[in-house]
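Student: this is the structure alone, sequence omitted:
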């Protein structure tokens, strides 16, 4: 029996391992194309013709891909989607390098034909909001000339490595949403009305002290489930705004001087160079940061609390916020940023 098994084993074929194939390097041109098409590099198309047609229920006449949106002839550059008001300006935009047009007229060139421009823009804005992965941040109630939106954008841009975006307040909500790229991590909007908030459906709402009762309550009610509101705890409308945000399923962070504030101002000290050092208690944690003289005036410490609260509520880096608040831009000496 043993000899039979031994003979069978000897007759079984020997399994040879397949020869290793030579791994060829990816050609440089292919590698560069992959990098440019990735999120980390290159400029991806903002809108394609078929996407616009699906959003607006329009008709495609010539395929195109646009990297930005132009609303006036002066804004047109190579690769623009031009929102045409007439046939003459549309043809001029195409001759100036526009990739395509959104028009109610039949044009001799790539375009998407729609029934009505304003309705089409509203539909594109809704499609842009639905496809975006960004945290929608709404600002309202800050005094004219306030730099809260600028500093907050700087802070979020640092924290997200260049993936923050701010809307142009002069365009209006619908047009601004049309210019939002789908891959942004943070999008900041300054709101003027509750209707804008309903169109935006914000995840994060930062309110200033000058917001009126009804507008603040209406914006807070539009917050998305799981979102957050950063509200002035010293305001007489805080309780109403807080209730509206909680009813919407959002968290609430109050900032101010009141002992009950989640982000409470403890002290401010002005240094010899004009820099203001702010000390605050953030949910039981003592923190201090500096405010650049050219960004903030005396008495603007509350705005810095709102910015810190927004970064905390959005899960972004507080260190990036401190650098933005102190106006750190390639300084030789290390600025006073944040201490715990």
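Tutor: Yep, that arrived. Small disclaimer: the values here were computed from a predicted structure and weren't measured.

Student: only C-alpha atoms from now on, for both contacts and neighbour counts.
Tutor: Fine.

Student: which residues of this structure fall in helices?
Tutor: Listed in chain order, the helices of the chain (DSSP state H) span 2-11, 28-37, 49-56, 87-95, 117-131, 148-159, 173-178, 194-200, 213-221, 238-247, 301-313, 318-325.

Student: out of those helices, flag the one nearest residue 111.
Tutor: helix 49-56 (7.4 Å; CA to CA).

Student: elements contacting the closest one?
Tutor: strand 59-61, strand 111-113, helix 117-131 (3 or more CA pairs under 8 Å, 6 or more residues apart in numbering; DSSP states H and E).

Student: how about the helices of the chain in CSV, adding mean neighbour count?
Tutor: Formatted as CSV, the helices of the chain follow (neighbours: other CA atoms under 10 Å):
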stretch, mean neighbour count
helix 2-11, 9
helix 28-37, 12
helix 49-56, 20
helix 87-95, 18
helix 117-131, 18
helix 148-159, 22
helix 173-178, 22
helix 194-200, 19
helix 213-221, 22
helix 238-247, 20
helix 301-313, 22
helix 318-325, 24
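
Student: how about TSV for the ones you listed, with distance to residue 111 added?
Tutor: What follows is these, written out as TSV (distance: least, CA to CA, whole Å):
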stretch	distance to residue 111
helix 2-11	73
helix 28-37	24
helix 49-56	7
helix 87-95	9
helix 117-131	13
helix 148-159	34
helix 173-178	16
helix 194-200	26
helix 213-221	36
helix 238-247	42
helix 301-313	41
helix 318-325	42
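
Student: second structure for comparison follows:
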């Protein structure tokens, strides 16, 4: 074997490699939660939904307002759980605690305390799940798979501690998403995550019903800086009117600030973005005196900006920017958050863009702009109501007329009572620059939306955007057509 081959095959030994393979032992769970272990066991995972339990899991029996997880302990054991975390004795191995919600947070704290990883916390009004996934994909590449993240949108008072409790002590990086509906919620979550790098993707009027203004939203998102570890870094957007507000909050928390965006003063600054043939973008950015060139597979200008946040974060976390470029080039859309489906319809195939999980005014505009740039014979927009806008709802919904017209949409299906304001605006006979009117239907629910689309008749070459708040249920529309995927 020559010297080069020997060097390639040499596998570095790390301190973490000497740790045992089990995620938790019964003794560790009891010590972390202050509970009492009944039986000796080791677990390889932690789960709170009995339907998702896999062999080797610890099942956490949480109690909510409408449901008590203790009712599903037997089902969890049947699905492969080796033990349960409970507040009453059960048949089978378990750790008995006084309150399972508090015990889960205690387990999360223990997981955070024992790991030597660099931890990244991500929040923002728009794009946090996609950015979290891209950061994770970037860091996973450069860490030999020793990275951990919160899955799906596990970003609340249950999802964050659950995600922390699942973190392998060998992890070199951890990436956690944090969401909120009200002031004070991120402050609690960031006290659990204790990030080394805290990222805010952008500020937009999501949850404005509860917070009252974008300034208040910025302050609520900036709570993430309060949990930063000493010497931590705040990654913030320059392309927002609230940049100085975020920067000042970060500095007050003792953070080093790294900014990203199109502004001349951005640390990670966009120089150029050229659309490529696959729908993504070729991006050139500046980081100090250095130039970065990489491809972003995800379509849309908002993903160009997201990529700057990813690159700035990977750099701040000590990751590999080359690996980040490869990850961004290979990223595919997430279910409900940009996945693209090719479905069979009369005359060929149609493109369905699945953005059914979430919606707010900023993300609606961004995805409609993306639809307008998508090559298509006809463009169809299925738009569900945007929730948690309060008294601002009619105005924000009516304002979607302009990006709809700008995207050259041929047919719009509006779903939900809140869309009345937009239907009224479109009913004025608005047309694009060439005088083409936008036809639309206003439906009460997803079922009616499916019927409207079937009556309209999708055909080969059509592009269909499906976007709305998750509670509207537009995932049902996507599922209807996904059955024809091919």
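Tutor: Great, that's in hand. Just so it is clear, the structure is predicted and the values come from calculations on it, not from any experiment.

Student: nearest to residue 174 of the first structure, out of the helices and strands packed on helix 49-56 of the first structure?
Tutor: helix 117-131 (5.2 Å).

Student: what range does that closest one cover in the second structure?
Tutor: Mapped onto the second structure using TM-score structural alignment, helix 117-131 of the first structure spans residues 100-114.

Student: mean deviation of that stretch from the first structure?
Tutor: Stretch 100-114 of the second structure, aligned to the first structure and superposed, deviates on average by 1.3 Å (mean CA distance after the TM-score superposition for the first structure).

Student: what comes into contact with that stretch?
Tutor: Contact with stretch 100-114 of the second structure is made by 29, 32-34, 60-63, 85-87, 97, 158, 161-167, 169, 192-193, as judged by CA atoms under 8 Å, 6 or more residues apart in numbering.

Student: run the last query once more with 7 Å
Tutor: Defining contact as CA atoms under 7 Å, 6 or more residues apart in numbering, one finds that stretch 100-114 of the second structure is touched by 29, 32-33, 61-62, 85-87, 97, 161-162, 164-165, 167, 169, 192.

Student: so what corresponds to residue 322 of the first structure in the second structure?
Tutor: Using TM-score structural alignment, residue 322 of the first structure lines up with residue 325 in the second structure.

Student: what residues are up against the residue nearest to that match when sequence neighbours are not counted?
Tutor: Of all residues not flanking residue 325 of the second structure in the chain, residue 294 sits nearest, at 5.3 Å (CA to CA, 6 or more residues apart in numbering). Neighbour list for residue 294 of the second structure: 282-284, 325 [criterion: CA under 7 Å, 6+ apart].

Student: same check on residue 223 of the first structure?
Tutor: 201-203, 245, 248, 250.

Student: which of those residues does the second structure keep?
Tutor: On the basis of both residues aligned by TM-score structural alignment, their matches' CA atoms under 7 Å, what survives of the contacts of residue 223 of the first structure in the second structure is 201-203.

Student: redo those as JSON lines? Include distance to residue 224 of the first structure.
Tutor: As requested, these are exported to JSON lines (distance: CA to CA, whole Å):
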{"residue": "201", "distance to residue 224 of the first structure": "6"}
{"residue": "202", "distance to residue 224 of the first structure": "6"}
{"residue": "203", "distance to residue 224 of the first structure": "5"}
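
Student: most neighbours of all those, which one?
Tutor: Each of these was scored for neighbours by other CA atoms under 10 Å, and residue 202 scores highest at 28 neighbours.

Student: how about that one, what's its partner in the second structure?
Tutor: Looks like residue 202 of the first structure aligns to residue 195 there (TM-score structural alignment).

Student: got it, and residue 252 of the first structure?
Tutor: Checking TM-score structural alignment: residue 252 of the first structure goes with residue 257.

Student: excluding chain neighbours, what is closest to its match?
Tutor: Residue 257 of the second structure's closest residue in space is residue 234 (CA to CA, 6+ apart), at 4.9 Å.

Student: right, and the helices and strands packed on helix 49-56 of the first structure - which one's nearest residue 28 of the first structure?
Tutor: Evaluated with CA to CA, these place helix 117-131 nearest to residue 28 of the first structure, the distance being 32.6 Å.

Student: now do the closest one against helix 49-56, angle only.
Tutor: 100 degrees (axes from the mean of the first three to the mean of the last three CA atoms, to 10 degrees).

Student: which of the helices of the first structure sits closest to residue 188 of the first structure?
Tutor: Of the helices of the first structure, the one closest to residue 188 of the first structure (CA to CA) turns out to be helix 148-159, at 7.2 Å.

Student: quick check: angle from that closest one to helix 318-325?
Tutor: Using the same axes, to 10 degrees, helix 148-159 of the first structure lies at 130 degrees relative to helix 318-325.

Student: what's helix 148-159 of the first structure aligned against in the second structure?
Tutor: Under TM-score structural alignment, the match for helix 148-159 of the first structure is residues 131-142.

Student: how near is residue 130 of the first structure to residue 184 of the first structure?
Tutor: Plainly put, residue 130 of the first structure is 13 Å away from residue 184 of the first structure if you go by CA to CA, to the nearest Å.

Student: same question for residue 125 of the first structure.
Tutor: Residue 125 of the first structure is 15 Å from residue 184 of the first structure, by CA to CA.

Student: ok, residue 169 of the first structure next?
Tutor: For residue 169 of the first structure relative to residue 184 of the first structure (CA to CA), the value is 18 Å.

Student: when these two are compared, which one has more neighbours?
Tutor: Legend: neighbour count by other CA under 10 Å for residue 169 of the first structure and residue 184, higher for residue 184 (17 against 13).

Student: list the residues that contact residue 327 of the second structure.
Tutor: 134, 137-138.

Student: please disregard the earlier target; I meant residue 481 of the second structure.
Tutor: Residue 481 of the second structure touches residue 343, counting by CA under 7 Å, 6+ apart.

Student: what is the neighbour count of residue 277 of the second structure?
Tutor: If we define neighbours as other CA under 10 Å, then residue 277 of the second structure has 7 of them.

Student: the residue nearest to residue 325 of the second structure matches what in the first structure?
Tutor: Match for residue 294 of the second structure (TM-score structural alignment): residue 289.

Student: same deal with residue 37 of the second structure?
Tutor: Counting by TM-score structural alignment, the partner of residue 37 of the second structure is residue 60.

Student: residue 52 is in contact with its match, correct?
Tutor: No - using CA atoms under 7 Å, residue 60 of the first structure is not in contact with residue 52; the gap is 8.5 Å.

Student: tell me how far the ends of stretch 439-448 of the second structure are from each other?
Tutor: 16 Å.

Student: so which bit of the first structure is that stretch matched to?
Tutor: Stretch 439-448 of the second structure corresponds to no residue of the first structure when matched by TM-score structural alignment.
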